[in-house]
Structures are given as structure tokens and as C-alpha cells.
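how would this look folded up:
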Amino acid sequence: MDNYIKTLFVQSHSGDKDERYEAYQKILTITNEKVDWAYGVWNQLVEDLTHKDGHQRSRAAQYLANLAISDPEMRIMDDFPKLWQVTKDEKFVTARHSLQSIWKVGIAGDAQKELVMVAMVDRFENGTDEKNYTLIRNDIIQNMRNLYDHYQDEEIKQTALELIETVEDAKYKKKYLAIFK
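Reported below is the predicted structural model:
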């Protein structure tokens, strides 16, 4: 890992809000492609999933989700439960940002895609007792759309449409269907 990347990670923890945000944006952009330094930060990111600061938890989750494509050892398969836990964070904004990035784990390979899809289907079906569950469901369907766009896998689309079909509230059913139009 070069000094530029190390500096970005330091800045993403810094006290200056603008510097932190700029570093965050750059890290997300860089990690949209495969990198060879993922394991240089991996353990720290896993540890940061339980950081006392919600912003740190959210960033760690988003970085790990992005780094799944740079994980030839498939560590994400073991660390996914910790990452998924952040999607249920007590701070809703932390949970939501984490959930909105979780689909990126699914583009790392078939096993990762299956892992993410199983978790999302279960949450969609069994998460109606959660606060803001309609927003969570929206994010899950959007994640499935993102995976569908990446893979062009009709099974993903079919799963999403079957889930949407179970929604009783016509307003939300229409909203979720619009994601796949």
C-alpha cells in the first residue's frame, strides 16, 4: 500500500470534516476497481465495524463492501456477518449507508452474490418489525437492481419481483416496482 492510500485512510479518520469527506470519496472511488492493498487495511476495517463512532462504522462497512472485489482469499465470507450487523446499526443513517453499499459484496463472485442475496431476501421477508422497514425494503430492492444490472441475471430480477409481489401496501408495491422499470 503506497503512502497516498495510507494518507487517505488517516485523513478519513481525521478531525476535519471536509478532509474526512474528501478522503472518504477518494477511497470509495479507488476501491470501485480491484486494488492490491486490501489486506493492508482489512483487519482494521473489520475492527472499525464496531467503532464507537457511527461515521467510522459506516465508512468501514462501505470500504469493506467495496474491497470485496479485491479479496481473493474470500475473507468477506467470514466477515460478512459483522458487516451485515452494521446494516442494523442503532443509528439509522449508519445502517442505511451500510445497507446501500452491501450489494458491492455481491459483485465479488458467485458465492458472495449468493450470500448477499440470501441475507437481503431474509431481511425483506422478516424485517417488517424494524423501524423504517419500508425504506430498508426499498434499499434491498435497489441493491438487487444493482446486482441485476451488474450480472444481467434474470434470477435476481425474478427474486426481487417475487418479493415485491408479497407487499400488501399498493403505494410501496408501486414504488418498489418502479426500481425495476
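
rest of the way, CA atoms for contacts and neighbours
Fine.

Quick check: buried residues in the helix or strand containing I164?
Element membership for I164 (DSSP states H and E) is helix 154-165. By 16 or more other Cα atoms under 10 Å, the buried positions in helix 154-165 come out as 156-157, 160-161, 163-164.

Next: stretch 131-138.
Residues 134, 136-138 are the ones in stretch 131-138 that count as buried (16+ other Cα under 10 Å).

ok, now stretch 71-86?
Neighbour count says stretch 71-86 has 71, 76, 80, 83-84, 86 buried, by 16+ other Cα under 10 Å.

go on, stretch 107-120?
Residues of stretch 107-120 classed as buried by neighbour count (16+ other Cα under 10 Å): 107-108, 112-113, 115-117, 120.

contact partners of whatever helix or strand D79 lives in?
If you go by DSSP H and E, D79 is part of helix 76-86. Outside helix 76-86, the residues that touch it by Cα atoms under 8 Å, 6 or more residues apart in numbering are 46, 49-50, 57-58, 61, 64, 68, 94-95, 98-99, 102, 105, 112, 115.

Residues contacting the following helix or strand past it, please?
Remark: after helix 76-86, the chain's next helix or strand is helix 92-101, criterion DSSP H and E. Applying Cα under 8 Å, 6+ apart, the contact partners of helix 92-101 are 54-55, 57-59, 61-62, 65-66, 84, 86-89, 136, 139-140, 143.

so helix 92-101 versus helix 76-86, what angle?
On the basis of axes from the mean of the first three to the mean of the last three Cα atoms, to 10 degrees, helix 92-101 is oriented at 150 degrees to helix 76-86.

quick one on the thing from earlier: CSV for the buried residues of stretch 107-120, including distance to A170 and secondary structure?
Putting the buried residues of stretch 107-120 into CSV (distance: Cα to Cα, whole Å; DSSP: H, G, I helix; E, B strand; the rest coil) gives the following:
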residue, distance to A170, secondary structure
I107, 31, coil
A108, 35, coil
Q112, 32, helix
K113, 29, helix
L115, 29, helix
V116, 27, helix
M117, 24, helix
M120, 21, helix
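
please give me the structure for this one as well, since I'd like to look at both together:
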Amino acid sequence: MDKAMKIHFDNLDSKDKNEQYEAFNHIITAIEHEVDWAYEVWDELVAGLSSTDNHMRSRYAQFLSGLSKSDHDKRIMNDFPALWQVTKDEKFVTARHALQSIWKVGLAGPEQKEMVVHHLANRFKNCKDEKNYTLIRFDIIQDLRNLYDEVKDEHIKKLAEELIEMEEDPKYQKKYAKVWKDYYSTLK
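Okay, the predicted model is just below:
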């Protein structure tokens, strides 16, 4: 890891909120592509998923999701349960940030993709008792769309369509279907 990236990680703990935000954005931008320093921060990020600081849990979940494509040792396969747990965080905004980025784990390879898709589908089917479940379902459908756009796996598209069909409320069914514009036209 170069000196500038180390500074960005250090600045996540800055007292200055603008400095924290700038550091977060630099890291998010850097991990859009594979990096060679993922394992230099991996263990710290995994440990931070259970921090008492919800901002840290949120950031670290987003970072781990993005770094998964740089995880050639497939550590995410063992660390995924801790990452997934953040998608159910007591702070809804933290949970939502984690959920909205977790699809990136699926970019790491076929096993990781299958694991993420399986978890997303199960969550969609079983989240009705959760607070804000319609937002959770929306995020899951968006995650599937994001992953599909990157990997072009027709199984993901078919699964999303099946999940959308499961929604009983026509208002939400249409809202979810809008994420898949080509599918939306069939529900009008």
C-alpha cells in the first residue's frame, strides 16, 4: 500500500468529518479495481465489522465488499457471515449501506457470486417481518441488477424476476420491477 492510501485509512479516524469523508471516497474509488494491498487491511476490516462504532461497521462492510475482487485467497468465503451480519445491523442506515454494497462480493468469482445471490434471495423471501422490509427488498433487487450488469448471468435476471413476482403488493412489485426496466414493461 502506498503512503497516500495509508493516510486515507488513517484519516478515517480524523476528528474532521470532511477529512473522513474525503478519505472514504478515495478508498471507495481505489477499490473499484483490483488492488495489491487488500490483505494489508483485511483482518482489520473484518474485526471492524463488530465495532461499537456504527460508522466503522458501515465503512468496513463497504470496503470488504469492494476488496473481494482482490481476494485471490477467497478469504471472503470464511468472513462472509460477519459481513452479512452488518446487513442486519441495529442501525438501519448502517445495515442499508452494507446491503447496498454486498453485491460486489459476487464479482470475486463463481463461488462468491453463488453465495451472495443465495443470501440475497433468501433474505428477500424471509425479510417480511423486518422493519423497513420494502426498502430491504428494493436494495436486494438493485443488488441483483448491479451484479447482473457486471457479470451478465441470466440466472440472476431470472431470479430477480421470480422475486419480483413474489411481491404481493402491486405498488412495490412495480417499484422493484422498475430496476429491471425491460421486465417492468410486462407489469403495466
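
picking up where we left off before, with structure 2 superposed, average distance for the helix holding I164 of structure 1?
Mean deviation of helix 154-165 of structure 1 from its aligned counterpart in structure 2 after superposition (mean Cα distance after the TM-score superposition for structure 1): 0.5 Å.

Stretch 26-34 of structure 1 corresponds to what range in structure 2?
With TM-score structural alignment applied, stretch 26-34 of structure 1 matches the range 26-34 in structure 2.

Just put the buried residues of stretch 131-138 of structure 1 in TSV and tack on secondary structure.
Formatted as TSV, the buried residues of stretch 131-138 of structure 1 follow (DSSP: H, G, I helix; E, B strand; the rest coil):
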residue	secondary structure
T134	helix
I136	helix
R137	helix
N138	helix
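
what comes up buried for the host helix or strand of Q173 of structure 2?
Using DSSP H and E, Q173 of structure 2 sits within helix 170-178. For helix 170-178 of structure 2, burial by neighbour count (16+ other Cα under 10 Å) applies to 172-178.

okay, now the nearest residue to G40 of structure 1 once chain neighbours are set aside: neighbour count?
Nearest non-adjacent residue to G40 of structure 1, counting by Cα to Cα, 6 or more residues apart in numbering: M1, 6.8 Å away. M1 of structure 1 has 12 neighbours, counted by other Cα atoms under 10 Å.

looking at it, M1 of structure 1 is touching W37, isn't it?
Yes. Here M1 of structure 1 reaches W37: they are 5.1 Å apart, a contact under Cα atoms under 8 Å.

Spatially central, which residue of structure 1 would that be?
I102 (1.9 Å; Cα atoms, centre = their mean).

ok, the residue nearest to G40 of structure 1 - contacts?
M1 of structure 1 neighbours (Cα under 8 Å, 6+ apart): 36-37, 40.

go on, H8 of structure 2?
23-24, 26-27.

one more time with 6 Å
Contact analysis of H8 of structure 2 by Cα atoms under 6 Å, 6 or more residues apart in numbering lists A23.

Could you check which helix or strand contains it?
helix 3-11.

so how far does that helix sit from its counterpart in structure 1?
Helix 3-11 of structure 2 versus its aligned partner: 0.7 Å mean (mean Cα distance after the TM-score superposition for structure 1).

Quick check: next helix or strand after that helix?
helix 17-30.

for that next one, packing partners?
Helix 17-30 of structure 2 sits against helix 3-11, with contacts defined as 3 or more Cα pairs under 6 Å, 6 or more residues apart in numbering; DSSP states H and E.

hmm, who's touching the helix holding Q173 of structure 2?
Contacts of helix 170-178 of structure 2 (Cα under 6 Å, 6+ apart): 138, 164, 167, 184.

Among those, which one lies nearest to K15 of structure 2?
Distance to K15 of structure 2, by Cα to Cα, is smallest for F138 among the contacts of helix 170-178 of structure 2, at 34.1 Å.

Setting the sequence-adjacent residues aside, check what's closest to that closest one.
The shortest distance from F138 of structure 2 to any non-neighbouring residue, by Cα to Cα, 6+ apart, is to Y176 (5.7 Å).

go on, E125 of structure 1?
L163 (7.5 Å).
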